[in-house]
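Enquirer: need a structure here:
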Amino acid sequence: MFDNLSDKLDKAFHILKGHGKITDVNVADTLKEVRRALLDADVNFKIAKDFTTRVKEKAIGENVLTTLQPGQLMVKIVKDELTELMGGDAAGINLSGNPTVILMSGLQGSGKTTFSGKLANFLKTKKNKKPLLVACDIYRPAAINQLHVVGGQIGVEVYSEPENKNPVEIAQNAIKHAKANGFNVVIVDTAGRLAVDEQMMNEIANVHKAIEPHETLFVVDAMTGQDAVNTAKAFNDRLNFDGVILTKLDGDTRGGAAISIKSVVNKPIKFIGTGEKMEAIDVFYPNRMADRILGMGDVVSLVERAQEQYDEEEARKLQKKIAKNEFGFDDFLAQIQQIKKMGNMKDLVGMIPGAGKALKDVEIEDDAFKHIEAIIQSMTPIERSKPSLIDVKRKNRIAKGSGTKIEQVNQLMKQFDQMSKMMKMMQGGGGKNMMKAMAGMKGGMPKM
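Expert: Here you go, the predicted model:
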């Protein structure tokens, strides 16, 4: 996400390279490029102009510290202003009420039904809630079935009345059902259209008035750029919603909607969708997003995702195995499964400072581990637990069984051996020995 914008901002900051101080001249050249980068990212012209004006006011006359170059100072000012433009602080979701009623709104194709499921899964797994999904899209024949499929995937009940063509009644009946059956969150998925029209607006306004939701969320496809912002304004004028959800942000290389939407509707972005899986939902943190736009990564989110998958008991068992030199391919496979649960690979790499820029032109597939998994799964249980048994004959059999080449099996064996040595040294706290091991690795750190 934001690849194009990140590249162009990086080039803009290069104008200040070699200068000892920020002046009227060099700041004007830099900000001209910053404004152009924002416009190319589909940010509204007035927002881009106001943004660069604020940055200029803060930058002019700033004395550059000896440890800070003008380009670095400009990056900091732009980061602070971007954070403010996108909302400043993260906005939480209102979960008051018993049950909490959440109304989902948006155009058809914005990912509303899928995100209703993602939100239900988020509240169930992260907030320990018992959600109920409600199918109130009475026009799209597949919408009710889609919500039932989504509910089945995450183990959340779906309330629907396929024969009823009154969305207000369906929503009200669903809330009664929730109260009677111990559900503490009700997520109402409403109908969308291909464009904003009066009938749709009246209908969702009637549902809104009848059920008085604690939280009204507007779901918008980030890839539609400035159109997304205009649609959000039309909905907000009628519904006065509480927050925005940006879907398909992982496919948006521009980022205009994420940057502009808060200042146009004055409502926070609460969540973002970053992939197709039900777990691909993140709370929107403006400061972390500003870091990512400026190529600084997002280590905090990466650590949080890792902690979610961290199992203390499993970690203790793994430590014992490493100490006894019993770390095998089954353990390695378990580690891969944990990494996969953290999200898609491209998104994870983008969170590592500098990695997104370094691997800009490298295509990172979501199934980056499939060859490794296939090789390990083609081993016998004894081979997985005692890799030293794997000779040339066994390697040939494993390569055939996994549909890979003998070179790939050899590469995995070599990297596994290097990683085992490193883990053993880390376990013993031998810092010098570990550095020696890393230096001795031909080709550097193990590749994926």
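Enquirer: make it CA atoms for all contacts and neighbour counts henceforth
Expert: Will do.
Enquirer: wait, what's in contact with the residue nearest the centre of the chain?
Expert: Nearest to the mean C-alpha position of the chain, counting by CA atoms, centre = their mean, stands residue 274 at 3.9 Å. Neighbouring residues of residue 274 by CA atoms under 8 Å, 6 or more residues apart in numbering: 247-250, 280-282, 347.
Enquirer: can you rerun that using 7 Å?
Expert: 247-250, 280-281 (CA atoms under 7 Å, 6 or more residues apart in numbering).
Enquirer: Of these, grab the buried ones for PyMOL.
Expert: Those of the contacts of residue 274 that count as buried under 16 or more other CA atoms under 10 Å are selected in PyMOL with:
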select buried, resi 247+248+249+250+280+281
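Enquirer: here's the other one to compare against:
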Amino acid sequence: MLEFLQEKVESVVKNLRGYGKLSESNVADAVREVRLALLAADVNYQIAKDLCDEVKKKCLGEEVLKSIQPGQQFVKIFHDEMLRLFSEGNPELSSARPLRILLTGLNGAGKTTTAAKLALHFRKRVKEHRIALVAGDITRPAAVQQLQTLGKSIDIPVWFWPEEKTPADLARRARAEAEKERIAVLIFDAAGRLDLDEALLAELKEVSAIIEPQETLLVADSATGQSAVKIAQAFKEHVPLTGIVLSKFDGDARGGAALSMQRTAGIPVKFLGVGEKPDAFEVFDPERLVGRILGMGDIVGLVEKAQEAFDADSMVKMEEKLRKNSFDLQDFIDQMRFMRKLGPMENLLGMIPGMPKVASSGFDEKRMRRVEAMVLSMTPQERRKPDILNAKRRQRIARGSGTSVTELNDVVHRFEEMKKMMSRFSRGKGGGPEKMLSRMMGKRG
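Expert: Next comes the predicted model:
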């Protein structure tokens, strides 16, 4: 959904630049384009209509400043209305301890994976250490084994007792064990189904009554169509839902219907699943999401990711190298590996203001791997001093990395260009991140 709306809003703003002020005519055209974009992203029709009607009303209102360009006015008003839409409800999790969380949703939505992600979130972000996962989905084949594997990968215990034959029995055992072990956060992965049915909802209601969770979270696939709203309403009628986790938020250009659940079902979105790895999990922040939709980036989210992988000593050394203009190819590889810890490059670029277009144009991850292979085929001395690379050395490196001498020459040339640009950038002169990235990727900018 983000990329599609970004393109539409950018197009609308570009068209509005040609006008001296906002008028009923050009606002109507702009709002129509945005409404069509929202509908194409699977946003609920009534929500899209209400949002656009409010934007139109405020664009033509007296509070619009005459000194601001029409495009800027439209973006500001659209930003504020989107923010209002996504800010309804309380996105915060309960601070109660012990905290019992019940996860529910249909099969295929990513519920079991979300259970592990949520556990890791408490371990890393909330600094809780007494956490336990309960494998309560005994309906789906291999669901228990899946959660056990995920729990082992993040070093968080997964409870399951084969002798307990029903989810209700598992719930009683888990609650008793949690009280005995003084578990601070207990996460119960409840059973799902391929579709909504009375058996699932009755079973869930019974488990909820036993667990008495302070939080009951519905895990919904962001790519789900308009049926997502009906799913949320059906679950809400049987258990007291407190929030929504939107899984696979990075994997589909649509996703608007899942966001519609917040408004139509009156349930706040609390988390976003943004990748397959256990740490690809974000607290839902309306301000940051709206900023990304409007191409403003999410620099706060990027900083948070960087802090999690931050190595203070390495950063001090890197700063010193940049100041002395001694940045070499080994440093380049080290920084590339650091960036990989933060997630896919396309996702990271989309969080930087002004960079979403570069990300969506197709960041060449394969080319970066070829560059890494070339550098790793060099000796430590060659990485530190690329100027000693004569013809014989270059042929050896090309053979060792499975590339060509021409490719290697291009990489070395572009590295020297990038090094000069980084030196200027560190002194506050010219360049900028977009231009540096273009040089690094072999584009002319």
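Enquirer: Give me the TM-score for these two chains.
Expert: Between these two chains, after superposing, the TM-score reads 0.90 (TM-score structural alignment, normalised by the length of structure 2); 439 aligned residues with a CA RMSD of 2.7 Å.
Enquirer: for the stretch 251-400 of structure 1, what spans make up the strands?
Expert: Here the stretch 251-400 of structure 1 has its strands, by DSSP state E, counting those that start in this stretch, at 269-273, 281-283.
Enquirer: hey, which of those is tucked in deepest?
Expert: For the strands of the stretch 251-400 of structure 1, the largest average neighbour count (mean count of other CA atoms under 10 Å) is found in strand 269-273, namely a mean of 25.
Enquirer: For that strand, give me the average deviation versus structure 2.
Expert: Once fitted to structure 2, strand 269-273 of structure 1 is off its aligned match by 0.6 Å on average (mean CA distance after the TM-score superposition for structure 1).
Enquirer: Please apply the same query to stretch 395-402 of structure 1.
Expert: Here the mean offset of stretch 395-402 of structure 1 against structure 2 after fitting is 1.6 Å, by mean CA distance after the TM-score superposition for structure 1.
Enquirer: now the counterpart of residue 441 of structure 2 in structure 1, nearest residue through space, not along the chain?
Expert: Using TM-score structural alignment, the equivalent of residue 441 of structure 2 in structure 1 is residue 447. Of all residues not flanking residue 447 of structure 1 in the chain, residue 415 sits nearest, at 7.6 Å (CA to CA, 6 or more residues apart in numbering).
Enquirer: before we move on, the earlier item: make a markdown table from the strands of the stretch 251-400 of structure 1 and add distance to residue 67 of structure 1 to it.
Expert: Formatted as a markdown table, the strands of the stretch 251-400 of structure 1 follow (distance: least, CA to CA, whole Å):
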| stretch | distance to residue 67 of structure 1 |
| --- | --- |
| strand 269-273 | 35 |
| strand 281-283 | 34 |
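Enquirer: right, and those strands - which one's nearest residue 127 of structure 1?
Expert: Closest approach to residue 127 of structure 1 among the strands of the stretch 251-400 of structure 1 (CA to CA): strand 281-283, 12.7 Å.
Enquirer: Can you list the helices and strands that the closest one packs against?
Expert: Secondary-structure packing of strand 281-283 of structure 1 (3 or more CA pairs under 7 Å, 6 or more residues apart in numbering; DSSP states H and E): strand 269-273.
Enquirer: ok, and residue 147 of structure 1, which helix or strand is that part of?
Expert: helix 141-154 (DSSP states H and E).
Enquirer: which parts of that helix are buried?
Expert: Those would be 143-144, 147-148, 150-151, 154, for helix 141-154 of structure 1 by 16+ other CA under 10 Å.
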